[in-house]
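here you go, sequence then predicted model.
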Amino acid sequence: MGMVKLYDTTLRDGTQSEDISFLLEDKIRIAHRLDESGIHYIEGGWPGSNPKDVAFFKEIKKEKLSQAKIAAFGSTRRAKVTPDKDNNIITLIKAEPDVITIFGKTWDFHVREALRISLEENLELINDSLIHLKKNAPEVFYDAEHFFDGYKANPEYAIKTLQAAEDAKVDCIVLCDTNGGTMPFEVAEIIKAVKKQIKTPLGIHTHNDGECAVANSLVAVNEGIVQIQGTINGFGERCGNANLCSIIPALKLKMKRDCINEEQLRKMRDLSRFVYELANFSPPKHQAYVGNAAFAHKGGVHVSAIQRHPETYEHIRPELVGNCTRVLISDLSGRSNILAKAEEFNINLDSKDPVTLEILDNIKEMEHRGFQFEGAEASFELLMKRALGTHKKFFSIIGFRVIDEKRHEDQKVISEATVMVKVGGKIEHTAAEGNGPVNALDNALRKALEKFYPRLKEMRLLDYKVRVLPGGQGTASVIRVLIESGDKESRWGTVGVSDNIIDASYQALIDGIEYKLDKVEE
């Protein structure tokens, strides 16, 4: 069983997704990360379609990549133009990538209706475009667009289009499920049929419209394809492309296929989150392998079993993909959750210790009031340390005031906060402005505390979420605020609950600052 080559198209197909746009700098940074993670081919864009992609190919030449090859994407020549005169093909060659990938039409319906040329003419267009590119590029791949739909509609013609590519001696023919509606059993049958007539190495490129992109890619490997095209986190137009963050661990750990090494696999979660970060997306908790909830356990029975034998409720060891087992704290918590959670934070609790029971009761009472610690591990750790008496009190807040003022109808609202903080014997009284009351309060708190604790300057507020808790009281409802803070090393979540949004934000802000100071002390 040979190696399966990974072809990433996050920077091209991924950017066709609604809400996703990368700056040139982002694309360069992502390319470096993909290279470090062992991806073999990085498709940087379509130079013929926009100036930003032309700039990418120019810039990436100046960068040093350790092993990945850069691919440029485009289409076959236009009808009535020879390849050497076709602007798209000229631009592809000019970009000087390591690989050129072009797509052509497989489906007779598309040839007639979209290209409006004869079926014969389409075959010539595929063949001579590829022959010309083979003379001008080190490696050439052919993407057979709509292959599975085309094959189902007219199998003889679909195979002829592949033969036109094979006759041009391309390095790989990639079968595309462009509309994303093919089922895994169909993929298997069709690839078997193709392999009887085509000897060129085959690749697969699937979309997720039927929620089968990952399954279709893995089935294709089982049938002997040697290249998988996909994107990080499954980014892509409509419902997305095949998700490499699920494909790679499945290939390596479940199908025992060679693709990247173990050390690179351990970077999977980091890579996933890095791409979300640059796309300005919050990572979905429930994503397979890399999500925060992928190895999270809440039911008491699960937790006690997990502690004895992780494989009872985990399909792989989470560390293999850079993730970890998480024990969640909730109404379902038995004592085993609390103990496992304490262990995560190197806090030693004995299950018979009255403090354990006190923490458990305290959590249940807080959850009843609307607290939730799933996204706020830092608040939970502080809660335990306070109960154990091991938390150092760095400061106390004597009081604060926040004022929002609109001075004129067409002016912005001005927010100002004043705080009174006591550190040791000293009292600091500070005011600060901000855009919005929470930002003003955060600025005032830091301004007061940074004099005593300069390392607070390293900390940033990364995310702020407000959730109105169900209770049907309209504007008098209870509010939960989740704040994510971070520094260069890590990120941490804190929570506050109140019927007053400023008070809830204040609780989460204070916990965030206390957690940072606690970390610095360690």
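That came in fine, so what should we check first? Numbers count the residues shown, from 1 in each chain.

C-alpha from now on. contacts and neighbour counts both.
Noted.

mind giving me the packing neighbours of the top helix by length along the chain?
Counting by DSSP state H, the longest helix found in the chain is helix 501-521. Other elements packing on helix 501-521 under the criterion 3 or more CA pairs under 8 Å, 6 or more residues apart in numbering; DSSP states H and E are helix 377-388, helix 437-450, strand 479-486, strand 491-498.

chain center to that helix, what's the gap?
27 Å (CA atoms, centre = their mean, to the nearest Å).

ditto for stretch 440-458
32 Å.

before we move on, what about stretch 196-215?
Distance, stretch centre to chain centre, for stretch 196-215: 23 Å (CA atoms, centre = their mean).

just the buried positions in that stretch, please.
Using 16 or more other CA atoms under 10 Å as the burial criterion, the residues of stretch 196-215 that qualify are 198, 200-209, 211-215.

so which of the residues you listed would you say is closest to residue 74?
residue 205 (15.2 Å; CA to CA).

assign a three-state SS to that closest one, would you?
strand (DSSP: H, G, I helix; E, B strand; the rest coil).

just checking, it touches residue 176?
Yes - with contacts counted by CA atoms under 8 Å, residue 205 reaches residue 176, the gap being 4.6 Å.

included below, for side-by-side comparison, is a second structure:
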Amino acid sequence: MSDFVSIFDTTLRDGTQGEGISLSVEDKLKIARKLDQLGVQYIEGGWPGSNSKDIEFFERAKELKLKHAKITAFGSTRRKHTRPEEDPNLNKIVESGVSVASIFGKSWDFHVEVALGTTLEENLAMIYDSVRFLKQKGLEVIYLGEHFFDGYKHNKEYALATIAQAEKAGADWIVLCDTNGGSLPGEVSDIVRDVCSRVGTPVGIHAHNDCELGVANSLAAVQAGARQVQGTINGFGERCGNANLSSIIPNLQLKMGYRCVSDEQLRQLTSIARYVNEIANVVMPVNQPYVGSAAFAHKGGIHVSAILKHASTYEHIEPERVGNKQRVLVSELAGQSNVLVKAKELNLDLDRENPRTREVIERIKELEHQGYQFEGADASLELLLREAAGGLEDIFTLESFKILVGKTADSGVLSEAIVKVKVHGDIVYSAAEGNGPVNALDSALRKAILKYYPDLADMHLTDYKVRVLDEKNATAAKVRVMIESTDHRNTWSTVGVSENVIEASWQALVDSFRYALLNRKPVCQSDNIPAERLGLVNH
């Protein structure tokens, strides 16, 4: 039995049926290039007869210089009582210029009679005629038995008769679909094994995730003899999604000994999975297996102490094999090991014998008790550790700030911030307007520091979140503010906590600027010219 499993990706077709997922033609082309880079064998681009976007995609996909994947067009069997030569759907597939067609037909007698409104005999003819027509046009044909598992469980003989017609007509693959996602792994395994014993055509699996079993059912099908797995990157898809290829590929390859892609391609899995989410404008769950940011993250002190001795104590694979990395989180659960690992990453002089190590641990625990959260504020944590190690320079300090907020009858709310800071010992005043008080503070602080550090012009805030920590105190409740910033090269997050949202925002904002200024020299120092001569100081 071959140990190679073919991967059929339907992110661009079935995946786009998921709620909130909308991809432009340009998006689909970008993702197709990445999927080819990952090494999948088939990329289902869409239904060329259904909409103008898919028609444009197939036209432009002809220009893609793919090295591994075949672009596949999706469609259905011919309409009832229609010759395949006259069926617009089948002809659109042929006209799309693809070399592979994936067409679905009904396997469940209930669907044939209720959904299609035709006879069981006519449905069998529709399957045979459609596959035969596409084969005669020179296409590789992947036949999808829609609702196959439900059909098999309700009328086994008829479900088997449908795929027998596809095989007789020359289908290159017969794919069994758990369209409603309601089957269990044991059922899938038994049914796939039975089908594989009856047909000579290679068998595939197309599972949905309505019972949280899309991945499990796909793996069970492969163990039973299936040699093609269909799914989507990160499990995109209608209702609860499709089988998640971001989990299926490494499970097959690293756990079960099958070959899907090369080892080098597998190392690109995490970056490609995150790229697809970015293009689709979907936030990836941090705990997504293999590719999530927390997939190899460790928080408990005992766990961290163990992985320092050997990573396999709490990691089921080496994260680098799928392009991910080990992370150590520092929080109120942290022990010395957590802090030492983070300090080592930053090349800071903290060790078990250093009393500052215990001090910074206690400081972190106290701050987290107050509501700070350093797991998601990597920059604020680094600043704390650098301060504990004695390697943090105070580039600027606050003297004062004022915020004015006003509104007139015929205008929106306008905020103005006036900031007085000490930068390298010099007092600098700055004022700026903004869409809100935080935006105004950001602009005013930037304006003051920019005179010394002009490359801060590349830095900007990308996200701002406020969470109320104790709702029972109503408007007097303590809030936590998380700010994400970028300079187009790196991205970092900072945190602030206070009963006053402006104060919490200021804390996070200041940390964001302090982090951005690490290892940067002011222009007046690098040029060895006093700041006063440059006109940078306003007294």
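Arrived safely. Everything quoted here is computed from the prediction, not taken from an experiment.

ok, back up a step: could the helices and strands packed on helix 501-521 of the first structure go into CSV alongside mean neighbour count and distance to residue 239 of the first structure?
Converted to CSV, these look like this (neighbours: other CA atoms under 10 Å; distance: least, CA to CA, whole Å):
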stretch, mean neighbour count, distance to residue 239 of the first structure
helix 377-388, 20, 32
helix 437-450, 22, 36
strand 479-486, 23, 28
strand 491-498, 24, 29
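
most remote residue from the first structure's center?
For the first structure, the residue at maximal distance from the C-alpha centroid (CA atoms, centre = their mean) is residue 425, at 46.8 Å.

contacting residues for that residue?
Residue 425 of the first structure makes no contacts at all, as judged by CA atoms under 8 Å, 6 or more residues apart in numbering.

that one and residue 395 of the first structure: what is the separation?
10 Å (CA to CA, to the nearest Å).

now do residue 381 of the first structure
According to CA to CA, residue 381 of the first structure and residue 395 of the first structure sit 18 Å apart.

now stretch 155-167 of the first structure on the second structure. Mean distance?
On superposition with the second structure, the mean distance recorded for stretch 155-167 of the first structure (mean CA distance after the TM-score superposition for the first structure) is 0.7 Å.

let me see the ranges of the strands in the stretch 1-150 of the first structure.
Assigned by DSSP state E, counting those that start in this stretch, the strands in the stretch 1-150 of the first structure fall at 5-8, 41-45, 69-75, 99-105, 139-145.

in JSON lines: these, plus mean neighbour count.
Listed next are the strands of the stretch 1-150 of the first structure as JSON lines, based on neighbours: other CA atoms under 10 Å:
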{"stretch": "strand 5-8", "mean neighbour count": "24"}
{"stretch": "strand 41-45", "mean neighbour count": "25"}
{"stretch": "strand 69-75", "mean neighbour count": "23"}
{"stretch": "strand 99-105", "mean neighbour count": "24"}
{"stretch": "strand 139-145", "mean neighbour count": "24"}
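
and those strands: which comes nearest residue 61 of the first structure?
strand 69-75 (9.3 Å).

the closest one vs strand 99-105, what angle?
30 degrees (axes from the mean of the first three to the mean of the last three CA atoms, to 10 degrees).

packing partners for strand 69-75 of the first structure?
In terms of contacts (3+ CA pairs under 8 Å, 6+ apart), strand 69-75 of the first structure is packed against strand 41-45, helix 87-94, strand 99-105.

for those, which one sits closest to residue 500 of the first structure?
Here strand 41-45 is closest among these (CA to CA), at 48.2 Å.

quick one: that closest one to strand 69-75, angle?
Using the same axes, to 10 degrees: strand 41-45 of the first structure against strand 69-75 is 50 degrees.

list of residues touching strand 41-45 of the first structure?
Contacts to strand 41-45 of the first structure, defined as CA under 8 Å, 6+ apart, come from residues 5-13, 27, 31, 34, 53, 56-57, 68-73.

mind doing that once more with 6 Å?
Applying CA atoms under 6 Å, 6 or more residues apart in numbering, the contact partners of strand 41-45 of the first structure are 7-9, 11-12, 53, 68-73.

now stretch 476-489 of the second structure
By CA under 6 Å, 6+ apart, stretch 476-489 of the second structure touches 458-470, 491-499, 504-505.
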